[in-house]
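A.B. asks: structure of the sequence below:
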Amino acid sequence: MKKVFRVLLAVSAILLCLNVAGCSKNAGKDSAQAGSTSKKIKLGVSAFPGWFVYYIAEGEKLFTKNGVEVELVWFPVYSDSIQAFNSGNLDMLCIALPDAVAPYLKGTEFKAVAINDFSNGADGLAAKSQYKTIQDLRGKKVATEYGTIEHFFLLKALETVGMKESDINLINISVGDCAPALIANAVDAACMWEPALSIALSSPENTLLYSSAQTPGLIQDLTIATDKLIRENPEIVTGVINAFLDAGDFYKINPDQCIEYMRIPAEVDAEQMKGVMSGGKIYGLKDMLSGLDGQQEGFLYAVDTAYENALFLKEVDLLDDVPQDRNYFRTMFDWSFLEAIAKTRTPTSGPDTSLK
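C.D. replies: Just a heads-up that it's a prediction; the model follows:
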């Protein structure tokens, strides 16, 4: 996804002056471009389609154009990024919505400030080719990582055919180990995300039984920021979001160059990277704003999805209690940044990353 192109960066600054702090709440796009902030922040990134887009922003210097200095910290092991954020070593983090629920309910101080994508095939249940349906997995060894979004996804896949976890032999291994285990015939099936899913399916002995393309919005991916950063440097949060949106716009015009930027941290070739990106529905500002709309059906309303994930975490004993009012999860999101940005740029949808 890459090749050189100058991105249109938009107009007009919004500075909301505060009596106490003097200025700047959710600054608009051009104000960020006018001059860099003095604070350099660290943004934790792992392997998922919507998060790779930040490497386009880095490659095209879109953080700088939006007046922010950002160090992208790559985490090959996704769970390490969550630990780093919870330990105070990151200012912002790319995190799956399900994985944000438990830390938030347990008191970690952050807010979700953007939705980067939802999985549109980047998560899947793969099995040995002799198994043609999910029902065929009854009593079979099915691998995934307990308590993760893949575990949640697996349970939802089983539900579609009236099955439960007790109907299979769940093998608890890391998502990264799922593809090798399936290829080595150590398990009959595995639930995993990209790029592990593509690696597993590269073997003709394996087949895809179910994918996240069949459950739009079930697995949403966020960017979160510490309450401290939001409170003390809201203009940085605005700049990071605008850089992501600019990267999405650049993707629409120069996808080959973007693939090049993104395949480097992914450690795959260009064709494989195109396959990885096809598994996500990348969000633009229009998509992000619609994700806040309570009229959205299914899992596309982020607040409802957070509540459903909380119920799952309680079911697997990773949460002691869940607020009865699902609207409680509105407090996990700070959409004031998106609302302010929408006053400075026209909301559009994200790039189409499907395979043509």
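A.B. asks: only C-alpha atoms for contact and neighbour calcs from this point on.
C.D. replies: Will do.
A.B. asks: what's downstream of the helix ranked longest in the chain, the next helix or strand?
C.D. replies: Looking across the chain with DSSP state H, the single longest helix is helix 234-253. Once helix 234-253 ends, the next helix or strand along the chain (criterion: DSSP states H and E) is helix 255-266.
A.B. asks: in that next one, what counts as buried?
C.D. replies: For helix 255-266, the neighbour count (16 or more other CA atoms under 10 Å) marks Pro255, Asp256, Gln257, Cys258, Ile259, Glu260, Tyr261, Met262, Arg263, Pro265, Ala266 as buried.
A.B. asks: repeat that for stretch 85-104.
C.D. replies: Using 16+ other CA under 10 Å as the burial criterion, the residues of stretch 85-104 that qualify are 85-86, 90-102.
A.B. asks: so which of the residues you listed belong to helices?
C.D. replies: Counting by DSSP H, the part of the buried residues of stretch 85-104 found in helices is Phe85, Asn86, Leu97, Pro98, Asp99, Ala100, Val101, Ala102.
A.B. asks: got JSON lines for these, with distance to Gly217 too?
C.D. replies: Below are those laid out as JSON lines (distance: CA to CA, whole Å):
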{"residue": "Phe85", "distance to Gly217": "24"}
{"residue": "Asn86", "distance to Gly217": "25"}
{"residue": "Leu97", "distance to Gly217": "10"}
{"residue": "Pro98", "distance to Gly217": "12"}
{"residue": "Asp99", "distance to Gly217": "15"}
{"residue": "Ala100", "distance to Gly217": "15"}
{"residue": "Val101", "distance to Gly217": "16"}
{"residue": "Ala102", "distance to Gly217": "19"}
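A.B. asks: another one to check against the first:
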Amino acid sequence: MDITFMKKIFILVSIFISLSLGLLAYLFFNADSNTKVIYKDKIIIGYAPWPGYAGLFIADSKEYFKEAGLDIELKAYPGFEELSKDYVAGSIQGRANITLEAINEAYGGLEHRIVAAIDYSNGSDGIIASRNIKAIKDIKGKRVAFEHGTLEEFFLRYALDQNQLGLNDIIPINLNPEESAEAISSGIADVAVTYEPFMSKALAQIGGNKIYSSADAPGLVTDVLTFRLDFINEHSDAIQAIVGAYFKGIKLFKDSPQEANIILAKYLGVSVDQVPAQLNGVTILSLDDNKNAFTFAVGLQSLYGNMRQIGEFIKDIHSKDSKDFSFDTDLMIEPLFIRKVLK
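C.D. replies: Reported below is the predicted structural model:
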């Protein structure tokens, strides 16, 4: 056989091996960079501690957001007031929200949209009281801790109204949900409007009573995922990736509850065995549930029906304001991203 030909074969094989090894080394040392980057900067999603945010917590812990090409930071806030302030100011792009808060923020001038329905509270929001207070009617003249201008005030107003009482019948103390629970434990307040995980801790400490909860008003408290409209318009592909990763987290929550509880315990700051009790008062919504939530209907389980009813409540509260309350709550709902995930 021709020696020159053999040399050529040897050189070609050597080149092929070198290129193959080089490619393998590149893939090994740059594995992370091969993930498609949807949005190169950090996206911050704010939240106040709540067991219903399981999908967000799991997607973060299991790095589903990272796999989708996103750098997501879940930023915890002690209460809604500070969270809403940062969101409205543009310090964060999105937040785990409540339909009531979302409408209030829009009333204040923020343009934002609901991109997913997270959960319905079914007992995890509540009004708790010391041992001698057995019912809502008993809180007249009592010290009541709640966060002004937020869901807690709306929830308290609703419960009082159902019992022919009003805010002028109580002694209000302005504290966030965690502080409200601590206030009743320390004796600063007689009654607290709060939610899980703070509610169970306080009740265990004082041996008190849950005198009203979201189970008494099913569908009233709905959690949603919202993003600022300016961010949605500029980075709709990032929003789509977030929604997809979120429902991947929901799937693990449904399929592997034990693993999910371990993750939730870390984010909620409780023991693993405490997680199931907190989740008892929450209905976490699946992708199919979202299909219904983003469908036009008059009931509270449709976002359209829910937002319209709460919008009327807020309109009534602000009836004496000089500012016009005329925006359409239907326009705050963006079903595009859910529809694409459902395909």
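A.B. asks: where does the TM-score land?
C.D. replies: Here the superposed chains carry a TM-score of 0.81, computed using TM-score structural alignment, normalised by the length of structure 2; 308 aligned residues with a CA RMSD of 2.4 Å.
A.B. asks: not counting residues beside it along the chain, what's closest to Ala183 of structure 2?
C.D. replies: Among residues not flanking Ala183 of structure 2 along the chain, Ala189 sits closest, at 5.3 Å (CA to CA, 6 or more residues apart in numbering).
A.B. asks: structure 1: which residue goes with the one you found?
C.D. replies: Residue pairing (TM-score structural alignment): Ala189 of structure 2 is matched to Val187 of structure 1.
A.B. asks: how about the contacts made by that match?
C.D. replies: Val187 of structure 1 is in contact with Lys140, Lys141, Val142, Ala143, Ala181, counting by CA atoms under 8 Å, 6 or more residues apart in numbering.
A.B. asks: pull the longest strand from structure 1.
C.D. replies: Criterion DSSP state E: the longest strand present in structure 1 is strand 110-119.
A.B. asks: and the strands in structure 2?
C.D. replies: Counting by DSSP E, one finds strands in structure 2 at the ranges 42-47, 71-76, 94-98, 112-121, 125-129, 143-146, 171-174, 191-195, 209-213, 222-228, 282-284.
A.B. asks: and Tyr158 of structure 2, which of those is closest to it?
C.D. replies: With CA to CA as the criterion, Tyr158 of structure 2 lies closest to strand 209-213 of the strands of structure 2, at 10.5 Å.
A.B. asks: which residues touch the closest one?
C.D. replies: By CA under 8 Å, 6+ apart, the surrounding residues in contact with strand 209-213 of structure 2 are 122-131, 133-136, 159, 203.
A.B. asks: 6 Å - rerun?
C.D. replies: For strand 209-213 of structure 2, the external contacting residues (CA atoms under 6 Å, 6 or more residues apart in numbering) are Gly123, Asp125, Gly126, Ile127, Ile128, Ala129, Ala135.
A.B. asks: hmm, back to that, so which of the contacts of Val187 of structure 1 comes closest to Asp321 of structure 1?
C.D. replies: After measuring these against Asp321 of structure 1 - CA to CA - the closest member comes out as Ala143, at 27.1 Å.
A.B. asks: contacting residues for that closest one?
C.D. replies: Residues in contact with Ala143 of structure 1 (CA under 6 Å, 6+ apart) are Leu170, Ile171, Asn172, Ala190.
A.B. asks: now these in a markdown table, with neighbour count?
C.D. replies: Converted to a markdown table, the contacts of Ala143 of structure 1 look like this (neighbours: other CA atoms under 10 Å):
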| residue | neighbour count |
| --- | --- |
| Leu170 | 20 |
| Ile171 | 17 |
| Asn172 | 14 |
| Ala190 | 30 |
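A.B. asks: mind putting those into TSV with distance to Val73 of structure 1?
C.D. replies: Below are the contacts of Ala143 of structure 1 laid out as TSV (distance: CA to CA, whole Å):
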residue	distance to Val73 of structure 1
Leu170	33
Ile171	31
Asn172	28
Ala190	29
